[in-house]
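>>> Turn this into a model:
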Amino acid sequence: MGCGNSKVLPEASKKGYVSVVQSLVAFSKAHNDDDDEPKKRLGKKRGPWSSTGVKNHQPPSNSQQLTLRDGRPQDKVAKYKDKFDPRVTARYDIKALIGCGSFSRVVRVEHRATRQPFAIKMMEVEAPEGREVCASELAVLQRVSHANVIQLIEVFQFPQRVYMVLELATGGELLDRVVSRGHFTERDATQALRMVLAGVGYLHNLGIVHRDLKPENLLYYHPGADSRLLVTDFGLATFGGRGMRSEVSDVSKRGDQTGAEQLWSLRTTCGTPEYIAPEVLLRRPYSCAVDMWSLGVVAYIVLSGSMPFEDDNRTRLYKSIVRGKYSFHGDPWPSVSNLAKDFIQRLLALDSATRLTADEAIRHSWVVTMAASSSMRNLHRSISRNLRQRASHSSSRCPSSTTSSSDANSMGLGKLMLLEKKQSSIMAEHLD
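You can find the predicted model right below:
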């Protein structure tokens, strides 16, 4: 990630505000009465492992709950709190601002009746871009229900704003957990990746493409060792792209051109640069296989603390991605098993048709055996050192990083960066 790396957002659709949030005034996924008890969710904020974006720390104490993390006084938070619709504050007590950005503000809240903590993501929907992001994210979240996917609790919709109530994870980011453990092996990596693959496989079977999978968007539900890992941040997610190889093959055999177009209809260039699949950069039709490429990048980072594709120059970065130019050089790769490297290589396949699907990846020998054939060498020191070096490099490149270009994810903890205005027009030229 680092300074200067922007999330590339899809262009706003001309269809306007989709019907999923047109007539909703106070929709609840599981409750209709204000006195009903919502599902019990526990949570706290998380902190990004890179040097940019919103800086998140531990949940504030009672005496600090109405103070922003940057030290601004309570009256600033109180003023912000006043922006919430009274029908929302009648049900939830606003505790602390978690993150803010272009289209949304996210706060930690407590249900007034049960005192259970949640996150509320308030989306501004007057602007077309805000409406599109909100509608897309809400359409996905209302559809999903899986142990390894962030859960939507209820929604309040008003003309200018939409409030999404979400479960709040307490266990921190994937890489935070890796660093804090003090001991990390390939077996630990497979345990985490199995949960991520289960969630991603569920999404893909519903025809949902996440399009922004990265460590910051993978959160543990609670601090315990037995915590489930959640896929979060559906701001760029979309329906479509169910281009599994078997489906494409079946369509091809039938000669069903309409079906083929539906399976491979995604074309929008979006995502976080270091994690974007080559077919997206080349502006070719793509499918849910783009998520599997991103998971290959995630697996590489989890095992090494470094990134397979990284360059301060965006043009060189894109070229290395479309060429699949990465290596297993440097510490700790000599101590990482061949099965683990095979797993990564089969996810970072340039040909998306040969890339592992989520169902295939979770059945890969390295994952199934939980790295039983690998050494039990502790990779923690090498991973932590590489992460520190990378963070230091990022900090030296942009010492004045702020939250001005960030937006909260569905947990209020990710970064939704501003669109690079000339990105799509110069992409092909960069890759020549």
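>>> For the rest of this, base every contact and every neighbour count on C-alpha atoms.
Fine.
>>> and residue 237, what does it touch?
Contact criterion Cα atoms under 8 Å, 6 or more residues apart in numbering gives 136, 137, 140, 208, 209, 210, 211, 212 as the residues in contact with residue 237.
>>> Mind doing that once more with 6 Å?
Residues counted as contacts of residue 237 (Cα atoms under 6 Å, 6 or more residues apart in numbering) are 209, 210, 211.
>>> is it possible to export those to JSON lines including neighbour count, distance to residue 304 and secondary structure?
As requested, the contacts of residue 237 are exported to JSON lines (neighbours: other Cα atoms under 10 Å; distance: Cα to Cα, whole Å; DSSP: H, G, I helix; E, B strand; the rest coil):
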{"residue": "209", "neighbour count": "26", "distance to residue 304": "26", "secondary structure": "strand"}
{"residue": "210", "neighbour count": "24", "distance to residue 304": "24", "secondary structure": "coil"}
{"residue": "211", "neighbour count": "27", "distance to residue 304": "23", "secondary structure": "coil"}
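>>> all strands for the stretch 51-200 of the chain, in order.
When assigned using DSSP state E, counting those that start in this stretch, the strands of the stretch 51-200 of the chain occupy the ranges 92-100, 104-111, 117-124, 152-157, 161-166.
>>> Show me what the first one is packed up against.
Of the remaining helices and strands, those touching strand 92-100 by 3 or more Cα pairs under 6 Å, 6 or more residues apart in numbering; DSSP states H and E are strand 104-111.
>>> before we move on, back to that, for my notes, please list the strands of the stretch 51-200 of the chain in TSV and give distance to residue 281 for each entry.
Converted to TSV, the strands of the stretch 51-200 of the chain look like this (distance: least, Cα to Cα, whole Å):
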stretch	distance to residue 281
strand 92-100	28
strand 104-111	27
strand 117-124	29
strand 152-157	31
strand 161-166	32
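>>> can you put those in CSV and add mean neighbour count?
Compiled in CSV, those are given as follows (neighbours: other Cα atoms under 10 Å):
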stretch, mean neighbour count
strand 92-100, 24
strand 104-111, 23
strand 117-124, 27
strand 152-157, 22
strand 161-166, 25
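>>> Tell me which of the ones you listed sits nearest to residue 28.
The minimum distance between residue 28 and these falls on strand 152-157, with 4.2 Å, by Cα to Cα.
>>> and the closest one, what other elements does it pack with?
Other elements packing on strand 152-157 under the criterion 3+ Cα pairs under 6 Å, 6+ apart are strand 26-28, strand 161-166.
>>> Following up with a second sequence; could you model it the same way so I can compare the two?
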Amino acid sequence: MGCGTSKVLPEPSKNSYVSFVKSFVSYSHRRKNFDNEPQRCKGKQKDLWSIGVTQLQPHIQQTTAKDVQHGDSKVARYRAKFDPRVTARYDIKALIGRGSYSRVVRVEHRATRQPFAIKMMEVEAKEGREVCESELGVLRRVSHPNVVQLVEVFQSTRRIYMVLELATGGELFDRVIAKGQFTERDAARALQMALAGVVYLHSLGITHRDLKPENLLYYHPGADSRLLVTDFGLASGRGWSMMTTCGTAEYMAPEVVLRIPYTCQVDMWALGVISYILLSGSMPFEDDSRPRLYRAILRGRYSFHGVVSGLIHVNWGGG
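A predicted model of the protein is given here:
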């Protein structure tokens, strides 16, 4: 991207991560996609290819018997929608996610009892069909330890069923919160795995375009788990020059904000933002006002709250 800084970030404290949690929860409620995105970008909800089972945090309410009964009824309702070919091979266990045109359920293979995730996509509407074709186009091409794997596909007139490996270790964000802090060694290991997946995608001409901690999932809860790049709803595999304005605002590269042609380097900018989050416990670019947020991104200005040195202002060469 041609931007960088020689500043060395001090090790974050637990207090900085508490601040990060509060700010993350605040902006996640109000976050929407860019106003001028195409329809497939608008209304895009948290819609992961493989949604992990996250660790319960103290502030989450305990599940009640009524909740369980309600969940069972949902599972039964979605099970009835599944193609008999799918239910003949997989036992539907739980609904674990939903998006604009899809539902994601946890399943078990009836013969091996191995867990998987199935993403059921509605393809009758044009928008749903386009999203499905885009995601399938990417997943059918990839095979890498740090990219979520497509196992098999079932197709009917109204729906597409994608069987995916199931990540049960939670999001990268969840791991940060559970640990209390990320050391430079922890951050380096996580970023090394994320970069391995992204470099592989780029070698195939695929740009993710929506990299963020929510789309990086651990395969299992263990400390030695691999990290998976997931959610290819906005990915592009049609060459290096792109124009579509899409993604999550806080992670957008300047080229995307300016609506000028861009390349796979926008993924590297997003990984830089993720790196900053892991090491500092805060967002480099965040504002309630979209115009101010975009101005901060274009200027490359951000502030870091250190443990010893207090407020450090770093100028990335912006205006």
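>>> sorry, back to before: out of the strands of the stretch 51-200 of structure 1, the one nearest residue 46 of structure 1 is which?
Checking the strands of the stretch 51-200 of structure 1 against residue 46 of structure 1 by Cα to Cα gives strand 92-100 as the closest, at 9.1 Å.
>>> What residues in structure 2 pair up with the closest one?
For strand 92-100 of structure 1, the aligned range in structure 2 is residues 90-98, judged by TM-score structural alignment.
>>> what's that stretch in contact with?
For stretch 90-98 of structure 2, contacts defined as Cα under 6 Å, 6+ apart pick out 75, 103, 104, 105, 106, 107, 108, 109, 110.
>>> Quick check: residue 230 of structure 1 vs residue 427 of structure 1, distance?
Look at residue 230 of structure 1 and residue 427 of structure 1: by Cα to Cα, to the nearest Å, they are 32 Å apart.
>>> Compare these two and say which one has the larger neighbour count.
For residue 230 of structure 1 and residue 427, the more surrounded residue by other Cα atoms under 10 Å is residue 230, and the numbers stand at 26 against 17.
>>> Map that one onto structure 2.
For residue 230 of structure 1, the equivalent position in structure 2 is taken to be residue 228, counting by TM-score structural alignment.
>>> Can you state the mean residue-to-residue distance of the helix or strand harbouring its match versus structure 1?
Secondary-structure element containing residue 228 of structure 2, defined by DSSP states H and E: strand 227-229. Using mean Cα distance after the TM-score superposition for structure 1, strand 227-229 of structure 2 ends up 0.7 Å from its aligned counterpart in structure 1, as a mean over the superposed pairs.
>>> Which pair of the contacts of stretch 90-98 of structure 2 spans the longest distance?
Comparing every pair within the contacts of stretch 90-98 of structure 2 by Cα to Cα identifies 103 and 110 as the most remote, at 20.5 Å.
>>> Distance check, the nearest residue to residue 190 of structure 2 once chain neighbours are set aside against residue 268 of structure 2.
Sequence neighbours aside, residue 227 is the residue nearest to residue 190 of structure 2 in space, at 6.9 Å (criterion: Cα to Cα, 6 or more residues apart in numbering). When distance is defined by Cα to Cα, residue 227 of structure 2 is 17 Å away from residue 268 of structure 2.
>>> what do you get for residue 77 of structure 2?
Taken as Cα to Cα, the spacing of residue 77 of structure 2 relative to residue 268 of structure 2 amounts to 41 Å.
>>> who's more crowded, the two?
Neighbours were tallied for residue 77 of structure 2 and for residue 268 using other Cα under 10 Å; the higher tally belongs to residue 268 (17 against 11).
>>> Now the alignment partner in structure 1 of that one: which helix or strand?
Under the alignment defined by TM-score structural alignment, residue 268 of structure 2 corresponds to residue 292 in structure 1. In this structure, residue 292 of structure 1 sits in helix 289-304 according to DSSP H and E.
>>> contacts for whatever helix or strand comes next after that helix?
Under the assignment DSSP H and E, the closest C-terminal helix or strand after helix 289-304 of structure 1 is helix 314-322. Here helix 314-322 of structure 1 makes contact (Cα under 6 Å, 6+ apart) with 278, 310, 311, 430, 431.
>>> Buried ones only from those residues, please, as a PyMOL command.
Taking 16 or more other Cα atoms under 10 Å as the burial criterion, the selection of buried members of these in PyMOL is written as:
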select buried, resi 278+310+431
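>>> Tell me the residue in structure 2 aligned with residue 278 of structure 1.
Matched to structure 2 by TM-score structural alignment, residue 278 of structure 1 sits across from residue 254.
>>> what separates its match from residue 263 of structure 2, distance-wise?
Taking Cα to Cα, one finds residue 254 of structure 2 at 12 Å from residue 263 of structure 2.
>>> And residue 30 of structure 2, by the same measure?
Note on residue 30 of structure 2: its distance to residue 263 of structure 2, by Cα to Cα, is 28 Å.
>>> Name the residue in these two with the higher neighbour count.
Counted by other Cα under 10 Å, residue 30 of structure 2 and residue 263 do not tie: residue 263 has more neighbours, with 18 against 8.
>>> Hmm, the more buried one is touching residue 240, no?
Yes: with the criterion set as Cα atoms under 6 Å, residue 263 of structure 2 and residue 240 qualify as a contacting pair; they are 5.0 Å apart.
>>> Next, the buried residues of stretch 305-318 of structure 1.
Neighbour counts using 16+ other Cα under 10 Å place 305, 306, 307, 308, 309, 310, 314, 317, 318 of stretch 305-318 of structure 1 among the buried residues.
>>> ugh, wrong one, I meant stretch 300-315 of structure 2
The neighbour-count criterion (16+ other Cα under 10 Å) identifies 300, 301, 302, 304, 305, 306, 307 as the buried residues of stretch 300-315 of structure 2.
>>> quick revisit: for the match of residue 278 of structure 1, list the residues it contacts.
By Cα under 6 Å, 6+ apart, the contact list for residue 254 of structure 2 reads residue 298.
>>> now it: how far from residue 269 of structure 2?
Using Cα to Cα, which is the criterion applied here, residue 254 of structure 2 is 9 Å from residue 269 of structure 2.
>>> Check residue 94 of structure 2 too.
The span separating residue 94 of structure 2 from residue 269 of structure 2 equals 36 Å under the rule Cα to Cα.
>>> what do you get for residue 220 of structure 2?
In this structure, residue 220 of structure 2 and residue 269 of structure 2 are separated by 27 Å, where distance is defined by Cα to Cα.
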